[in-house]
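*Asks:* this is the structure alone, sequence omitted:
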């Protein structure tokens, strides 16, 4: 499907989901909820969201340092904020990854390492997210369908299994040769041209197990920070749920945001309304909570936009090494 058609489809999905939600809940009540929202908790949500980018940067720097790619922490965090800006503009949550890859490749002049570390950074985040879902769903008070849990478990097993397999270089080469040998010539040629996974595979070969576990720990800390962000947004609209409920529901919301949509719009709101509604939160309140989280996302993106503007107005030679911070 052409890229333009995919974008139109994502927009249609987002618009359709929003219209569906608005037809079932009281839009005036959403406005009242937002007007009555506690400004202190709303500002705290936004501030913590902005700071959360710095936690993500830690994971990325761990991976880069292990590869011998020395980039100052503040420069990496700047690229992450700029990536967040593009995530708010582009119809996918992966637009920022492209920006980070380009910036890092230009600075380090090591394109394979740039692509590999950005892909691995994203992959480790998703792996931890799936792991949290596997652990949290059985503990949930919400009525989570077993079919959904089965999907989460299957995705986690595939991701963890793929992660472990890609670390076994000889086994991967053996399986590749054997499987390619079973394919007819034309199909084999097409498969051999599939190169999207190679940067991730090559990146994994260069890391000690200790480094990967450290990066996974950084991902776990970020996800707990993300849960806290949602708790603050809930407090802003008067939701009083135990932390354990957020521990279960927030990873599920994050997983839903991986589904195709325009910047998560529609999917995000439907997830909040559907999941928090299971615990007795009115749909209007859950919708208002999702808007506060989205507003924090947009503000964080605007921080990245300001950094991009400053970088554009005062360009600096990105290839020149800088002292470590």
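*Replies:* Right, received. Where do you want to start? For clarity, every value in this text was computed on a predicted model and none was experimentally measured.

*Asks:* please make it C-alpha for all contacts and neighbour counts, starting now.
*Replies:* Will do.

*Asks:* which stretches in the chain count as helices?
*Replies:* Remark: helices assigned in the chain by DSSP state H are 3-24, 27-35, 39-66, 73-89, 95-108, 111-136, 146-166, 169-182, 185-192, 198-205, 209-236, 243-256, 267-277, 283-313.

*Asks:* would you mark the buried spots in the first one?
*Replies:* Translated: helix 3-24. Buried residues in helix 3-24, counting neighbours by 16 or more other CA atoms under 10 Å, are found at 7, 10-11, 13-15, 17-18, 21.

*Asks:* and for stretch 102-118?
*Replies:* 102-105, 107-108, 111, 113-118.

*Asks:* and stretch 151-165, by the same measure?
*Replies:* Residues 152-153, 155-157, 159-160, 163 are the ones in stretch 151-165 that count as buried (16+ other CA under 10 Å).

*Asks:* what of stretch 75-91?
*Replies:* Going by neighbour count (16+ other CA under 10 Å), the buried part of stretch 75-91 is 75-88, 91.

*Asks:* got a list of contacts for it?
*Replies:* Stretch 75-91 is touched from outside by 7, 10-11, 53-54, 57, 61, 93-100, 103, 261-263, 297-298, 300-305, 307-308, with contacts defined as CA atoms under 8 Å, 6 or more residues apart in numbering.

*Asks:* take a look at this one as well, against the first:
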């Protein structure tokens, strides 16, 4: 009886402690993003940002919105390609709707992975295999990260050598971050492909109750290592996605009358996405604005215009991802 009395308070204290940690992290993210963003806006003068918006070309903004929809469509297509490796043929309409719901969660919830969890749960229920669902969503993300790091590092090489007439100064921290992100992405791919082999060597040290579900996930990852055609298609779609994402920002820049080379956007947009993965930022807020300001200031673009560009791209992302909310409301229980 004594042991039972002692175990109850210990069990009850775990949940509040975890909630406090999550709440603290949430506060840190809001303070990190909100504090940096407030400082940049104060430095630029909100009136100047509004003036830059008033000069925007609505037709080019409309084109950028269409490109954002195309980006999501490509991502859903890549997800379907990866599922083919597991002989899971899912209707594109369902993949697109589920992806839109995931985007809605990512952009309107205080997390950047909530949408991935939703996709895993929805797909896992549909195919009755959560291991394959998890592997497909993870690989969809991972190929995107690999393409992102590739473009960022190539752009860093070109802009640091003046090879194309656009020499930019990049802080050493950002350079190391881009290189480190690329190495981590490559290592993650290698580990994923080697998951069955790794688990075979360390599996005997893992309890049986844990080893069985891990084996299913490892086998799901291992299948991708044997399907080079699918992985090449996924990487091609990932590169195309990021090129379109960069073009979206370039078009937004032209809409705001920013005369900047495309190569500059090919550098600062991927770097923004990499920096924004840090847990102190909420949905890239603050990170995007800081990176845009650092690079556009170098070619004589005012901070207010740089912030107007960042806000425009973010607003387009929110607008398109809000369609996922409509899917939730009117798409039915399925």
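*Replies:* Looks like it came in fine. A quick note: this is a predicted structure, and the numbers were derived from the prediction, not measured.

*Asks:* so can I have TSV of the buried residues of stretch 151-165 of the first structure showing distance to residue 172 of the first structure?
*Replies:* Formatted as TSV, those follow (distance: CA to CA, whole Å):
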residue	distance to residue 172 of the first structure
152	25
153	24
155	20
156	20
157	18
159	15
160	15
163	12
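
*Asks:* which one of these sits closest to residue 236 of the first structure?
*Replies:* Nearest to residue 236 of the first structure out of these is residue 152 (CA to CA; 29.9 Å).

*Asks:* now do the contacts for the residue opposite the closest one in the second structure once aligned.
*Replies:* Taking TM-score structural alignment, residue 152 of the first structure has residue 178 as its aligned residue in the second structure. With contacts defined as CA under 8 Å, 6+ apart, residue 178 of the second structure is in contact with 149, 152-153, 271, 274.

*Asks:* one more time with 10 Å, if that's ok
*Replies:* Residue 178 of the second structure sits next to 148-153, 156, 172, 184, 270-271, 274-275 when contact means CA atoms under 10 Å, 6 or more residues apart in numbering.

*Asks:* kindly report the same for residue 310 of the first structure.
*Replies:* Residue 310 of the first structure is in contact with residue 304, counting by CA under 10 Å, 6+ apart.

*Asks:* any idea which of the buried residues of helix 3-24 of the first structure is closest to residue 70 of the first structure?
*Replies:* Of all the buried residues of helix 3-24 of the first structure, residue 7 has the smallest distance to residue 70 of the first structure: 36.2 Å, by CA to CA.

*Asks:* please name the nearest non-neighbouring residue to the aligned residue in the second structure for that closest one.
*Replies:* The alignment partner of residue 7 of the first structure in the second structure, by TM-score structural alignment, is residue 26. Closest residue to residue 26 of the second structure apart from its sequence neighbours, by CA to CA, 6 or more residues apart in numbering: residue 110 at 7.2 Å.

*Asks:* if I look at the one you found, how far off is residue 279 of the second structure?
*Replies:* Going from residue 110 of the second structure to residue 279 of the second structure by CA to CA, to the nearest Å gives 11 Å.

*Asks:* what do these two both touch?
*Replies:* Shared between the contact lists of residue 110 of the second structure and residue 279 (criterion: CA under 10 Å, 6+ apart) are residues 26, 29.

*Asks:* ok, residue 179 of the second structure - contacts?
*Replies:* Counting by CA under 10 Å, 6+ apart, residue 179 of the second structure touches 149-150, 152-153, 156, 173, 185.

*Asks:* correction: the previous question concerned residue 213 of the second structure.
*Replies:* 130-131.

*Asks:* and what of residue 217 of the first structure?
*Replies:* By CA under 10 Å, 6+ apart, the neighbours of residue 217 of the first structure are 59, 124-125, 128, 211, 223.

*Asks:* counterpart of it over in the second structure?
*Replies:* So, by TM-score structural alignment, residue 217 of the first structure is matched to residue 236.

*Asks:* how near is its match to residue 229 of the second structure?
*Replies:* 11 Å.

*Asks:* same thing with residue 298 of the second structure?
*Replies:* Separation of residue 298 of the second structure from residue 229 of the second structure (CA to CA) stands at 42 Å.

*Asks:* quick one, what contacts residue 289 of the first structure?
*Replies:* 30, 33-34, 37, 42, 230-239, 269, 272-273, 283, 295.

*Asks:* what do you get if the cut-off is 6 Å, keeping everything else the same?
*Replies:* When contacts are counted by CA atoms under 6 Å, 6 or more residues apart in numbering, residue 289 of the first structure is found next to 233-234.

*Asks:* so what corresponds to it in the second structure?
*Replies:* Using TM-score structural alignment, residue 289 of the first structure lines up with residue 309 in the second structure.

*Asks:* now that match: how far from residue 266 of the second structure?
*Replies:* 15 Å.

*Asks:* ok, now residue 19 of the second structure?
*Replies:* For residue 19 of the second structure, the distance to residue 266 of the second structure equals 39 Å [CA to CA].

*Asks:* looking at the two, which one has more neighbours?
*Replies:* residue 266 (24 against 11; other CA atoms under 10 Å).

*Asks:* skipping adjacent residues, who's closest to the aligned residue in the first structure for the more buried one in space?
*Replies:* Under the alignment (TM-score structural alignment), residue 266 of the second structure pairs with residue 247 of the first structure. The shortest distance from residue 247 of the first structure to any residue other than its chain neighbours is 6.4 Å, reached at residue 227 (CA to CA, 6+ apart).
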